[in-house]
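*Asks:* predicted structure and sequence below. I'll ask about it afterward.
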Amino acid sequence: MHFQLTEDQRALRDGTRELLAGRFGREALRSSLDTAADAPVPVLDRGLWRELGAAGLFGLCLPESAGGVGLGLAEAVLVFEECGRALVPGPLVATFLAAGDVEGAASGETVVTAPYNGLVPWLDAADVVRGDAAGAEPLAAPVDPLTPLHRVPGGERSCPPWRATLLYAAEQLGSAGRTLDMAVQHAREREQFGQPVGAFQAVKHVCAEMLVRVEIARAAVYAAAVTGDPVEVAAAELLADEAAVQGARDCLQVHGGMGFTWEADVHLHLKRAWTRAELGGRARDAEEALAASL
C-alpha cells in the first residue's frame, strides 16, 4: 500500500496554509490578542468564519449534493492540522461536526459550539449549542486568551465523540509542527559566544526530540483518520497532546527567557495546547481505552 499523501491532498494542505497565512497570519493573530485583552469577552471574527465556510472548511466532508466538498475525514485532518498551526480561534470542531445538521453551519453563517468534558468554548459567540450547557458559568481567567470557556456543573462525564477527539488531535499536531519550526528557526538565527545556539549539542537534542514526537504523532493521527478505530483515535490523542504540549515547552526552552514574553508567540501555542487537551478528551480515558484493548 502507498501511504504518502496524494497530489490532491498535498494541494488541499498547501492551499489551506496559504489561505490562513493571508487571512489569519501573525499580524491578525496579534490583533486578535490585543482586541481580546481590551474586551470583557473575546469577540469571534465572523468575517473570518464566513470565509472559512466559503472555502469549504466546514462542509469538507458533506456530499456535493448537500452543498459540501465531498471529501473524507483524512482530508479534514489535513485542514485541521493547518488550523492548529495557525492558532485559528473559534469552535471549529463543533461547527464542522454540525455542518450536516445545523442550517448555516457549513457556510460559516452559523457558529456552533458544544460541551466537551464539561467545558464549552465560545459559548457567548455561538448561535447554536449542541448538547446540554444549562447552568454553564464562565471561567474568569481561561488559560488561552483566545478561547473563552464556560464550565458546565457536573459535566465532566460528557466526553466528546471520537471524531471531535481526532480533529482536536489534528490541531495539536499542527501546533506541534509549528513550534518545531519556530525552535529550529530560532536555533539557527540566535547567536551566543559567536555561534548559533543550534550548534550546541543540548539544543540539537531538544530539537531532535521535538521532531521525533511530531512525526510519531503525525503517523498516529493520519492512521486514525483512515481507520476510524476508536482505540487508534485514543492513541493519536495521547501522542498529539504530548507533541503539542511538550513541544511548546521545549520551544520555550530553546528561546530562553524571551519565549515567555507576551510579544513572543510560543506561549500562545502552549496555552492553546493545554486547552485542546482538556476539550479533546481526558488522557486518563484514552489510556484506559488503550489498556482495555490490549
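*Replies:* Yes, it's here.
*Asks:* going by C-alpha atoms from here, please, whenever you check contacts or count neighbours.
*Replies:* Will do.
*Asks:* chain center to the helix or strand A223 falls within: distance?
*Replies:* Using DSSP states H and E, A223 sits in helix 201-227. Taking C-alpha atoms, centre = their mean, to the nearest Å, one finds helix 201-227 lying 16 Å from the centre of the chain it belongs to.
*Asks:* that helix packs against which elements?
*Replies:* helix 73-86, helix 162-189, helix 230-255 (3 or more C-alpha pairs under 8 Å, 6 or more residues apart in numbering; DSSP states H and E).
*Asks:* now those in TSV, with distance to L268 and mean neighbour count?
*Replies:* Output for the helices and strands packed on helix 201-227, formatted as TSV (distance: least, C-alpha to C-alpha, whole Å; neighbours: other C-alpha atoms under 10 Å):
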stretch	distance to L268	mean neighbour count
helix 73-86	11	24
helix 162-189	10	25
helix 230-255	9	25
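*Asks:* now distance to T275 too, for those, in CSV please.
*Replies:* Shown next, in CSV, are those (distance: least, C-alpha to C-alpha, whole Å):
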stretch, distance to T275
helix 73-86, 12
helix 162-189, 10
helix 230-255, 10
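*Asks:* for those helices, which one sits closest to C207?
*Replies:* helix 162-189 (6.7 Å; C-alpha to C-alpha).
*Asks:* what helices or strands is that closest one leaning on?
*Replies:* Helix 162-189 packs on helix 73-86, helix 92-97, strand 195-196, helix 201-227, helix 230-255, helix 266-280, going by 3+ C-alpha pairs under 8 Å, 6+ apart.
*Asks:* make JSON lines out of these and add distance to Y116.
*Replies:* Formatted as JSON lines, these follow (distance: least, C-alpha to C-alpha, whole Å):
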{"stretch": "helix 73-86", "distance to Y116": "18"}
{"stretch": "helix 92-97", "distance to Y116": "10"}
{"stretch": "strand 195-196", "distance to Y116": "44"}
{"stretch": "helix 201-227", "distance to Y116": "20"}
{"stretch": "helix 230-255", "distance to Y116": "15"}
{"stretch": "helix 266-280", "distance to Y116": "6"}
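*Asks:* in addition, the following structure is provided for comparison:
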Amino acid sequence: MRFQLTDDQVALRAGVRELLERCFGREALRAAVDAPGRLDRALWRTLGEAGFFALRLPEADGGVGLGLPEAVLAFEEAGRALLPGPLLATHLAAGTVPGAASGETVVAAADGELVEWLDAADVVRGDASGAVALRSVDPLTPLHRLTGPSGSGVAPPDPAAVPAGPVAASPDPVAVLLTAAEQLGTAGRVCELAVQHARAREQFGRPIGAFQAVQHLCADLLVRAETARAAVYAAAVTADPADIAAARLLADEAAVQGARDCLQVHGGMGFTWDADVHLHLKRAWVRARRAGGSAYGAELLAAALAG
C-alpha cells in the first residue's frame, strides 16, 4: 500500500497553507489572542468558500468530493497555523446542518467532557444544557464543561492540568483522526520553530544549535513528528480503528512533548507572552482532551492487539 502524496494532494496542502498564511498570519493570530472568545466570522466564511468544511461532502451535495486523506492534510495545516474555532465540529456537520458547509453557520459539538466555542456557536450538536464555563488554558479555545452523565459536574481551574475525565463510549473515528491531524500540524510547526531558533540564537559566540544538547532536542522533535506523520497518513488511507488509535496516541505525544522541547530550545524567552511557542503547547493540551482523548486511543489499541 502506497502512502506517498499525489500531485493533487501536494497542491491541496500548499493551497491551504497559502490561504491560511494570507488570511490568518501572525498579526491575525496575535489579534485573536488579544480578543479571546471572539470568532472571526469573515474568516469562517472564507474557509467555507474555500471548501474547508465541505471537503468530504459529495459534489452532488455541493461539496468538494474529496476523501479522508485530503481532510487530514487540510486539518494538519489548520493545526500548524493555530487556526481557532470549532473547525472539527463544523466540518463534521457539513451536509446535515444548513450553512455549515459554506461557513455561514458555526457548529459546536457536545459529545464529550468539554465543549469548545459553545458561546460562539449558532448550532450545538448534542445536549449542552447546564454546561459550566471554564477558564481555558488556551486563550484561543474557550471551553465549557458538561454537567450531565458524561461530565463531572465540577469545573476544575485548569482543564489541561487534571487527569482525563470520563471517556466517551464511541467517539467518531473521523473526529479522532482529524484531531490527530491537527496535533501533527503543531508537531511539525514546533519542530520548525525550534530549528529556526537554534540556528539564529547565539551563545558564547556561536549558534546554540552547535551544542549537542540542543541538537538532540531538535532531533527528537523531528523523529516524533515524522513518526506521527507516517501513522496519521496511513490511518487516513486504511481508516482502520486500530490505526486511527495508534495515530492519535503518536500525534498527541508529538504535539505535547514537541512543544515542551521547543520551549526548552527557546529557553526563558519561550515562556514569554510575546513568543508563540507557548500557544502551541496550550492548544496541544486542549486537543489532547478532545474526541475521547488519549485514554480512548490506548483502550482501543489495546483491544485491537488483544483480539
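*Replies:* Thanks, I have it. This structure is a prediction, so every number in the text was calculated from the model and none was measured.
*Asks:* in structure 2, what range does the helix holding A223 of structure 1 match?
*Replies:* Under TM-score structural alignment, the counterpart of helix 201-227 of structure 1 in structure 2 spans residues 212-238.
*Asks:* that stretch vs structure 1, average offset?
*Replies:* In this overlay with structure 1, the average offset of stretch 212-238 of structure 2 from its partner residues is 0.5 Å by mean C-alpha distance after the TM-score superposition for structure 1.
*Asks:* now that stretch: buried residues?
*Replies:* 214-215, 217-218, 220-222, 224-226, 228-229, 231-237 (16 or more other C-alpha atoms under 10 Å).
*Asks:* again, but for stretch 287-294 of structure 1
*Replies:* 289-290.
*Asks:* just say helix, strand or coil for the alignment partner in structure 2 of A133 of structure 1.
*Replies:* In structure 2, A133 of structure 1 lines up with A128, judged by TM-score structural alignment. Classification of A128 of structure 2 using DSSP: H, G, I helix; E, B strand; the rest coil returns coil.
*Asks:* which residues touch A128 of structure 2?
*Replies:* Residues near A128 of structure 2 by C-alpha atoms under 8 Å, 6 or more residues apart in numbering: 110, 115, 146.
*Asks:* repeat that for A275 of structure 2.
*Replies:* Here A275 of structure 2 is in contact with M269 (C-alpha under 8 Å, 6+ apart).
*Asks:* 10 Å instead, please
*Replies:* 30, 263, 266, 269 (C-alpha atoms under 10 Å, 6 or more residues apart in numbering).
*Asks:* which residue packs closest to L290 of structure 1, ignoring adjacent ones?
*Replies:* V231 (6.0 Å; C-alpha to C-alpha, 6 or more residues apart in numbering).
*Asks:* wait, that neighbour sits on A286?
*Replies:* Yes. V231 of structure 1 lies in contact with A286 (C-alpha atoms under 10 Å); the separation is 8.0 Å.
*Asks:* which residues do those two both contact?
*Replies:* Common neighbours of V231 of structure 1 and A286 (C-alpha under 10 Å, 6+ apart) are 237, 292.
*Asks:* and the corresponding residue of structure 1 for A109 of structure 2, how close does it get to V93 of structure 1?
*Replies:* Under the alignment (TM-score structural alignment), A109 of structure 2 pairs with A114 of structure 1. Counting by C-alpha to C-alpha, to the nearest Å, the separation of A114 of structure 1 from V93 of structure 1 is 9 Å.
*Asks:* between those two, which one's more packed in?
*Replies:* Relative neighbour count places A114 above the other of A114 of structure 1 and V93, with 25 against 21, counting by other C-alpha atoms under 10 Å.
*Asks:* residues in contact with the residue lying closest to the more buried one once chain neighbours are set aside?
*Replies:* Nearest in space to A114 of structure 1, with sequence neighbours left out and distances taken as C-alpha to C-alpha, 6+ apart, is R130 at 4.9 Å. Residues near R130 of structure 1 by C-alpha under 10 Å, 6+ apart: 94-95, 98, 102, 112-115.
*Asks:* let me know whether W285 of structure 2 touches E182 as I believe.
*Replies:* No. W285 of structure 2 is beyond contact range of E182, at 12.0 Å (criterion: C-alpha under 10 Å).
*Asks:* common neighbours of the two, please.
*Replies:* 252, 255.
*Asks:* picking up where we left off before, give the contact list for the residue nearest to L290 of structure 1.
*Replies:* 162, 224, 237, 286-293.
*Asks:* taking these one by one, which sit in helices?
*Replies:* Judged by DSSP state H, the subset of those located in helices is 162, 224, 237, 286-293.
*Asks:* give the contact list for the most centrally placed residue in structure 1.
*Replies:* Residue closest to the mean C-alpha point of structure 1, counted by C-alpha atoms, centre = their mean, is E171 at 2.6 Å. By C-alpha under 10 Å, 6+ apart, E171 of structure 1 lies in contact with 77-88, 93, 165, 177, 240-241, 244, 272-273, 276, 280.
*Asks:* try R206 of structure 2
*Replies:* 199-200.
*Asks:* separation between it and Q215 of structure 2?
*Replies:* 14 Å.
*Asks:* ok, now A109 of structure 2?
*Replies:* Taken as C-alpha to C-alpha, the span from A109 of structure 2 to Q215 of structure 2 is 41 Å.
*Asks:* would you convert the ones in helices among the contacts of V231 of structure 1 into TSV that also reports distance to G68 of structure 1?
*Replies:* Output for those, formatted as TSV (distance: C-alpha to C-alpha, whole Å):
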residue	distance to G68 of structure 1
W162	21
A224	23
E237	27
A286	32
E287	35
E288	36
A289	33
L290	34
A291	38
A292	37
S293	35
